[in-house]
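Asks: Task: produce atomic coordinates for the following.
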Amino acid sequence: MKIGVYPGSFDPVTNGHLDIIERASKLFDKLIVAVLINSNKSPLFSVEKRLEFLKESCKNIKNVEIASFDGLLIEFAKKNNANTIIKGLRAVSDFEYEFQMALMNRKLNPEIETIFMMTSNKYSYLSSSLVKEVAKFGGCVKGLIPEVVERELYKKV
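Replies: So this is what the prediction gives:
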């Protein structure tokens, strides 16, 4: 069975993330979307809320499972029998950091591959941070994030 892991903070999930999830789900028997619990960051939404957003947003993709993890991604992948890590890229600036992480993960476990997927052009500028900033100042984020997230985002900011 081919199992992929698509990790991220997803604070909040954007339509760019969903683009990667939908496309990656076609490559694997099971795709685990893994929400990182990072104690060094102060997320806008709780892990539970981010999991809820993802479950609602991915409910029609049958082979997608939503989970959370802390610690090393490579250990989470191994524990879940995943053979591939999927990383979404928006621009060249994302590549340098993700390349370093992929090489470290390969050193830690050479049996797990990392693949990079470019987001669709229409989402190449989109990030969770940018969405939060636009919403904070009253800008329109319609069409950039799932509707379930949009309602909650305006309440938070």
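
Asks: going forward, measure contacts and count neighbours with C-alpha atoms only.
Replies: Noted.

Asks: residues contacting residue 17?
Replies: By C-alpha atoms under 8 Å, 6 or more residues apart in numbering, the contact set of residue 17 is 10, 88.

Asks: That one belongs to a helix?
Replies: Yes - counting by DSSP: H, G, I helix; E, B strand; the rest coil, residue 17 is part of a helix.

Asks: How much space separates the closest residue in space to residue 15 that isn't next to it in sequence from residue 44?
Replies: Counting by C-alpha to C-alpha, 6 or more residues apart in numbering, residue 15 lies nearest to residue 145, which is 5.0 Å off, once chain neighbours are set aside. For residue 145, the distance to residue 44 (C-alpha to C-alpha, to the nearest Å) stands at 15 Å.

Asks: Kindly report the same for residue 7.
Replies: As for residue 7, its distance to residue 44 is 18 Å (criterion: C-alpha to C-alpha).

Asks: Looking only at neighbour counts, state which of the two leads.
Replies: The residue with more neighbours, out of residue 7 and residue 44, is residue 7; 21 against 15, by other C-alpha atoms under 10 Å.

Asks: Quick check: chain neighbours aside, which residue is closest to that one?
Replies: Distance criterion C-alpha to C-alpha, 6+ apart; nearest residue to residue 7, sequence neighbours excluded, is residue 34 at 4.6 Å.

Asks: Could you also give me the structure for this second sequence? I'd like to compare it with the first:
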Amino acid sequence: MKRIALFPGSFDPFTKGHEDIVLRGLNLFDEIVIGIGRNARKERYFPLEQIMRLIEEAFKTQPNVRVVSYDDLTANVARNVGARFLLRGLRNTTDFEYENGISQVNRYVNEDIETVFLITSPHLAPISSSIIRDLHRYGQHVDEFLPYKL
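Replies: Okay, here's the model as predicted:
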């Protein structure tokens, strides 16, 4: 059976830290589906279509990585794309506390799903989408934190 993992997030934007998790995840899974979730409570800074296109371009040499967007519960999306695993990255203990609760709810919704956590590579741990948005908003150059050029 093919091991498919869903890597869910808002990815606003998708960072080199996210890229690192996907590339390392390819050592564990046959396929990774990057799922960009729509959050009705948050307005995106970068347009969804732009980010999808940029992520697809960043992984164009990886046929076992694909990108989808969704407006549903993550556990349902995992089931719909055939994923039995959720892939998540952890930068610190705060991330763990947040992700732990989400993983338990995902397991409640879809008892066949397992969440796999990878610790972010140390040199990428300070990078977050919210920091990049703030830098970009105030005119700072952010391309060094992204696996593509904006």
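
Asks: one step back: could you measure from the residue nearest to residue 15 of the first structure over to residue 18 of the first structure?
Replies: Plainly put, residue 145 of the first structure is 9 Å away from residue 18 of the first structure if you go by C-alpha to C-alpha.

Asks: So which of those two has more stuff around it?
Replies: Applying other C-alpha under 10 Å to residue 145 of the first structure and residue 18 shows that residue 145 carries more neighbours, namely 23 against 17.

Asks: give the contact list for that one.
Replies: With contact set as C-alpha under 8 Å, 6+ apart, residue 145 of the first structure has these partners: 13, 14, 15.

Asks: still on that earlier bit, roughly how far does the residue nearest to residue 7 of the first structure sit from residue 92 of the first structure?
Replies: 23 Å.

Asks: neighbour-wise, which of the two wins?
Replies: residue 34 (23 against 8).

Asks: that's a strand at the more buried one, yeah?
Replies: Yes - using three-state DSSP, the secondary structure at residue 34 of the first structure is a strand.

Asks: just checking, it touches residue 68?
Replies: Yes - shown here, residue 34 of the first structure and residue 68 form a contact pair, counting by C-alpha atoms under 8 Å, at 5.0 Å.

Asks: All the strands of the second structure, residue numbers only.
Replies: Along the second structure, the stretches classed as strands by DSSP state E are 4-9, 31-37, 65-70, 85-90, 114-119.

Asks: in the second structure, which helix has the most residues?
Replies: As assigned by DSSP state H, the longest helix anywhere in the second structure is helix 93-109.

Asks: Just tell me what residue 148 of the first structure corresponds to in the second structure.
Replies: Applying TM-score structural alignment, one finds that residue 148 of the first structure aligns to residue 149 in the second structure.

Asks: Any idea how many residues pack against the nearest residue to that match once chain neighbours are set aside?
Replies: With C-alpha to C-alpha, 6+ apart as the criterion, residue 149 of the second structure has its nearest non-adjacent residue at 5.6 Å, and that residue is residue 143. Applying other C-alpha under 10 Å, we find 14 residues neighbouring residue 143 of the second structure.

Asks: my read: residue 143 of the second structure touches residue 133, true?
Replies: No - contact status for residue 143 of the second structure versus residue 133: not in contact, 11.6 Å apart, counting by C-alpha under 8 Å.

Asks: How about residues contacting stretch 84-94 of the first structure?
Replies: Residues outside stretch 84-94 of the first structure that contact it (C-alpha under 8 Å, 6+ apart) are 3-7, 17, 20, 24, 77, 95, 98, 112-119, 123-126.
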